[in-house]
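In: The following comprises the amino acid sequence and a computationally predicted model.
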Amino acid sequence: MARSQPNDFTDRVRAFNHPYILLIGLFLATVVTLYIMQRPRKVYLIDYACFRAPSKYRVPFATFVEHARQVSQFSERSIRFMTRLLERSGLGEETSFPPKAAYIEGYKYCTLEEARKEVELVVFSTIDDLFAKTSIDPTTIDIVIVNCSGFSPTPSMPDMIVNRYKMRSDIRSIHLSGMGCSAGLISVELAKNLLQAMPQGARALVVSTEILTPNYYLGNERAMLLPYCLFRMGGAAMLLSTSPAKARFRLKCIVRTLTAADDRSYNCINQEEDNKGNTGVNLTMDIIDVSANTLKTNITTIAPLILPASEKLLFALSFVSVKLLKMGKKLYMPNLLTAFEHICVHAGGRAVIDGIQGSLRLSDEHVEPSRMTLHRFGNTSSSSLWYELGYIEAKRCMCKGDRVWMIGFGSGFKCNSAVWECIVPAHNEDGPWAGCIHRYPVRIL
């Protein structure tokens, strides 16, 4: 009987119909194929480039104030306010204005034509640098996304890019406007989602900038003079792909938070007309509290995605002890700094950086890239995060495997954050910090 068992098993296998075996194999192959197809692809940052204005566009404080004095619409009280604001702003003497906006009575030259020239100066030169760094043929780009809040011409800025670089006719182009200083990470997420629907290895060009030429404020409302004093010319271009070839960073996660349902949050940054009919952006005093509260909401979402298992375990044990067993008085707050080596906080202003540093209990070293970016380039809107990343790399602080937390804030009110993992650190100091990185960090009074 013992010898007959193998024969019995063989007979049963032979008796099983071959079509059933084929169907089972096809079913398993289909399941595996569907799983692979439906699984989100990883998205990589091939490289990035930031605009560095020629020195002839530099606007020192003395020049800014003297030119403001020549504008008859500004009162002496407003001049004194802007002077004090600049002295305490955290900006340095090397920030830049668009060519005609830096003229005396520059508002007279802030035309549509001049705004387009600013696009050509900032956007095209930055994309040229990116293509030179990556050796990418523009015709291989599948997606073009531009975010610029205050300038939305016809044809659009993505159309201008496609025309300049003679890209393919089947390219997907999108312009995001009115999304504020956090729009850069919104564009990254949009590119990430679009790349999921394209063939493996597709490429997306993302451009973040703010065109200042058409946004000249001529009133005397202090809350509307703030952006006029803080914003400066800048831009960044990023190349994303689902192919890891030549990639420098991997996108780990991205989380967006919008608190526009709350009136206080919704109204803290608002484009409007003052009582004289002058259009500008009104920044209320609520912005510091609103940004801190919105960041807390964002953190509750992103923390479970990026915290190490040890921090999650400590929090779980603390929760059980305090909430269920009533054995403790205070919940353990996970240490977010265990999830990152570097942090890039939007360089929107000195007060914003101070507020975030206090809320997250960050050291001066953690916010150094933000403060130095604000000092060297001013508030460049959504592109500021990439200047900060460039600062970290120019300082040779980035290593393979390091994680970077980017935090952007914008009107609405929005807080968007992304986490990148370094694959290949920069090999040189080419970029916006070339020629000046040796002077940083500087002491800001």
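Out: Yep, it's here. Residues are numbered from 1 along each chain as shown.
In: From now on I want contacts and neighbour counts done on CA atoms only, so please keep to that.
Out: Fine.
In: which stretch of helix or strand covers the residue lying closest to Ser363 once chain neighbours are set aside?
Out: Leaving aside its chain neighbours, Ser363 sits nearest to Gln357 (7.2 Å; criterion: CA to CA, 6 or more residues apart in numbering). Here Gln357 sits within helix 350-360, counting by DSSP states H and E.
In: Included below, for side-by-side comparison, is a second structure:
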Amino acid sequence: MANVKLIYYYLITHLFKLCLFPLITFVAIKASNLKQEDVQNLWFHFQHNIVTLTIFSAVVTFVSAMYFVTRPRPVYLVDYSCHLPPQHQKVTVQKIVDNVNKNRELGTSTTILAEDSSLDFFFRVLERSGLGEETYLPDAILNVPPLQTMVAAREETEQVIFDAIDNLLANTKVNTRDIGIIIVNSSLFNPTPSLSAMVVNKYKLRSNIKSFSLGGMGCSAGVIAIDLAKDLLQVHKNTYALVVSTENLSRNMYIGDNRSMLVTNCLFRVGGAAILLSNKSGDRRRSKYKLLHTVRTHTGADDKSFRCVQQEDDETGKTGVSLTKDITSVASRTITKNIATLGPLVLPVSEKILFFITYIHKKFFDDKIKHYIPDFKRAIDHFCIHAGLRRTWGGLEKNLGLLPIDVEPSRSTLHRFGNTSSSSIWYELAYTEAKGRMKKGNKAWQIALGSGFKCNSAVWVALRNVNPSVNSPWEHCVAKYPVKLDI
């Protein structure tokens, strides 16, 4: 059966070539048999139909010109940088335990996890989360008691964003005055002036820059920011777009006992990424990737989808982000819709034909047969699945027939850095590069989930054999991965 399938894929993939060769042979044979008088007649026909030939040439020229003028501008990913927090922010499970106990000793006014049952639940989730012993928390949370002030939140965000941008600018040598678009996404921390204004002020960006701050859009906002940048780069010529994806923990750690809100404390860690995009044709040579597709799916019209991830106050008035039991089914349904839209854009003809045949057979002949699940590995080489809940990429691994190596970037990122929200897909892409797996022509699929509920995808193609950038977050630890997790 496997050999038959391989033959089928080969025939469909090379069908055009297989048909073209006999056609060329036939034309060549016919041309060789033409008599001299036939050639003269053909030339005579062209000479006396010069008007028709001129009109035809003009139409071809006009259509070609319109195509080149109206076609979408290519969007190149010049480079990107992920924030690597300082060593003193690294936390082990034991350090978290000690920190929680110190806070509990302070008394009711600043108590974290006041109830013993909540403490037990917190540690059980932490042990099963898939996070390792080298993730990072901000100074404000490590402080006893934690500092949930605006000053502390700004310090955390500035440290993350400025470090990522500084490293990106050092690697690309781009003049900040050449950046025409700045987009910053942070779901829970949106101060005034905005985070994008903070970047403009720090790097003295030009006054006519197109500046955007995206808030409240969850862990999938990184792809939303890329999609927005792509659209803006179709309008504004010869410019750069700087996209920054991050999340703030200092001001948003939950300090109550509601279990649906405690889960986020177990998973989220410090992280951020800065990405430089370009629509300049001259940047193709030095860019890492070209953006092929972005697909955004939003199921927020459904109440369960809208409320499955929600920031709210608990019964004691403490603010946190609650996760309902519906999140698994909502995520599965939203992912399915996103993949159904993306599939026709990336899958080869061979997979589309198999899907269509199975669909017709099921609809008109035998409704008991299973739907054909396309083999996305024939279209995608590397998978960057949002490192959030383990069951998210675990479900995709099973449903899409992925191998352990395909979800290795997600598993390793969750273990090493935790859930860094919208920036996690960039740590995963950096992991693939650090392993030396990204070759010219390879396609990488970033897929992220977020509140709302949303599932967003971005597909990139490597323009060369991609090596890790200078100061990659995996530079000193990639050799230890993958690790085996007993969870």
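Out: Everything's here; your move. All values derive from a computational prediction rather than experimental measurement.
In: one step back: quick one: what's aligned to the residue nearest to Ser363 of structure 1 in structure 2?
Out: Per TM-score structural alignment, the equivalent position to Gln357 of structure 1 in structure 2 is Glu397.
In: mind listing what its match touches?
Out: For Glu397 of structure 2, the contact set (CA atoms under 8 Å, 6 or more residues apart in numbering) comprises Leu403, Pro404, Asp406, Val407.
In: Keep only those of the residues you listed that are in helices.
Out: Judged by DSSP state H, those include Pro404, Asp406, Val407 as members of helices.
In: sorry, back to before: and the contacts of Glu397 of structure 2, which are buried?
Out: When these are checked for burial by 16 or more other CA atoms under 10 Å, the buried set is Asp406, Val407.
In: Let's have the contacts of Glu397 of structure 2 in JSON lines, adding distance to Lys454 of structure 2.
Out: Listed next are those as JSON lines, based on distance: CA to CA, whole Å:
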{"residue": "Leu403", "distance to Lys454 of structure 2": "25"}
{"residue": "Pro404", "distance to Lys454 of structure 2": "25"}
{"residue": "Asp406", "distance to Lys454 of structure 2": "23"}
{"residue": "Val407", "distance to Lys454 of structure 2": "21"}
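In: wait, which of the contacts of Glu397 of structure 2 is closest to Ser281 of structure 2?
Out: Asp406 (32.1 Å; CA to CA).
In: rewinding a little: distance of the residue nearest to Ser363 of structure 1 relative to Leu336 of structure 1?
Out: Using CA to CA, to the nearest Å, we find Gln357 of structure 1 at a distance of 13 Å from Leu336 of structure 1.
In: Then Pro155 of structure 1?
Out: 44 Å.
In: Which one's more surrounded, these two?
Out: The neighbour comparison of Pro155 of structure 1 against Leu336 (other CA atoms under 10 Å) goes to Leu336, with 14 against 8.
In: Could you find the counterpart of the more buried one in structure 2?
Out: Per TM-score structural alignment, Leu336 of structure 1 is aligned with Phe376.
In: so its match touches Val349, yeah?
Out: No - applying CA atoms under 8 Å as the test, Phe376 of structure 2 and Val349 come out as separate, 12.0 Å apart.
In: okay, and stretch 193-210 of structure 2 goes to which residues in structure 1?
Out: Aligned by TM-score structural alignment, stretch 193-210 of structure 2 falls on residues 155-172 of structure 1.
In: Stretch 341-349 of structure 2 now?
Out: Under TM-score structural alignment, the counterpart of stretch 341-349 of structure 2 in structure 1 spans residues 301-309.
In: Strands of the stretch 201-350 of structure 2, residue ranges please.
Out: Using DSSP state E, counting those that start in this stretch, the strands of the stretch 201-350 of structure 2 run over 210-214, 240-246, 272-278, 289-298, 309-313, 319-323.
In: Could you list every helix and strand in contact with the last one?
Out: In this case it means strand 319-323 of structure 2. helix 259-267, strand 309-313 (3 or more CA pairs under 8 Å, 6 or more residues apart in numbering; DSSP states H and E).
In: wait, what's in contact with Ile127 of structure 1?
Out: Neighbouring residues of Ile127 of structure 1 by CA under 8 Å, 6+ apart: Ala49, Ala237.
In: Name the next helix or strand downstream of the host helix or strand of Ile21 of structure 1, please.
Out: Using DSSP H and E, Ile21 of structure 1 falls within helix 18-38. Moving toward the C-terminus from helix 18-38 of structure 1, the next helix or strand (DSSP H and E) is strand 44-50.
In: In structure 2, point out the residues matching that following strand.
Out: Going by TM-score structural alignment: strand 44-50 of structure 1 matches residues 76-82.
In: ok, now stretch 113-120 of structure 1?
Out: Counting by TM-score structural alignment, stretch 113-120 of structure 1 corresponds to 151-158 in structure 2.
In: mean shift of the matching stretch relative to structure 1?
Out: Taken over the aligned residues, the distance from stretch 151-158 of structure 2 to structure 1 averages 1.3 Å (mean CA distance after the TM-score superposition for structure 1).
In: could you pull out the strands for the stretch 1-150 of structure 1?
Out: With strands called from DSSP E, counting those that start in this stretch, the stretch 1-150 of structure 1 shows them at 44-50, 143-147.
In: Off-centre distance for the shortest one?
Out: A distance of 13 Å separates the centroid of the chain from that of strand 143-147 of structure 1, by CA atoms, centre = their mean, to the nearest Å.
In: roughly how far apart are the closest residue to Lys337 of structure 2 other than its chain neighbours and Ile339 of structure 2?
Out: Leaving aside its chain neighbours, Lys337 of structure 2 sits nearest to Thr297 (7.0 Å; criterion: CA to CA, 6+ apart). Going from Thr297 of structure 2 to Ile339 of structure 2 by CA to CA gives 9 Å.
In: And Asp381 of structure 2, by the same measure?
Out: 16 Å.
In: Around Leu307 of structure 1, count how many other residues there are.
Out: So Leu307 of structure 1, with other CA under 10 Å, has 17 neighbours.
In: Grab the nearest non-local neighbour of it.
Out: With CA to CA, 6+ apart, the residue lying closest to Leu307 of structure 1 is Ala339, at 5.3 Å.
In: pretty sure that neighbour is touching Arg403, no?
Out: Yes - contact criterion CA under 8 Å: Ala339 of structure 1 and Arg403 qualify, at 7.4 Å.
In: more neighbours, the two?
Out: Legend: neighbour count by other CA under 10 Å for Ala339 of structure 1 and Arg403, higher for Arg403 (23 against 18).
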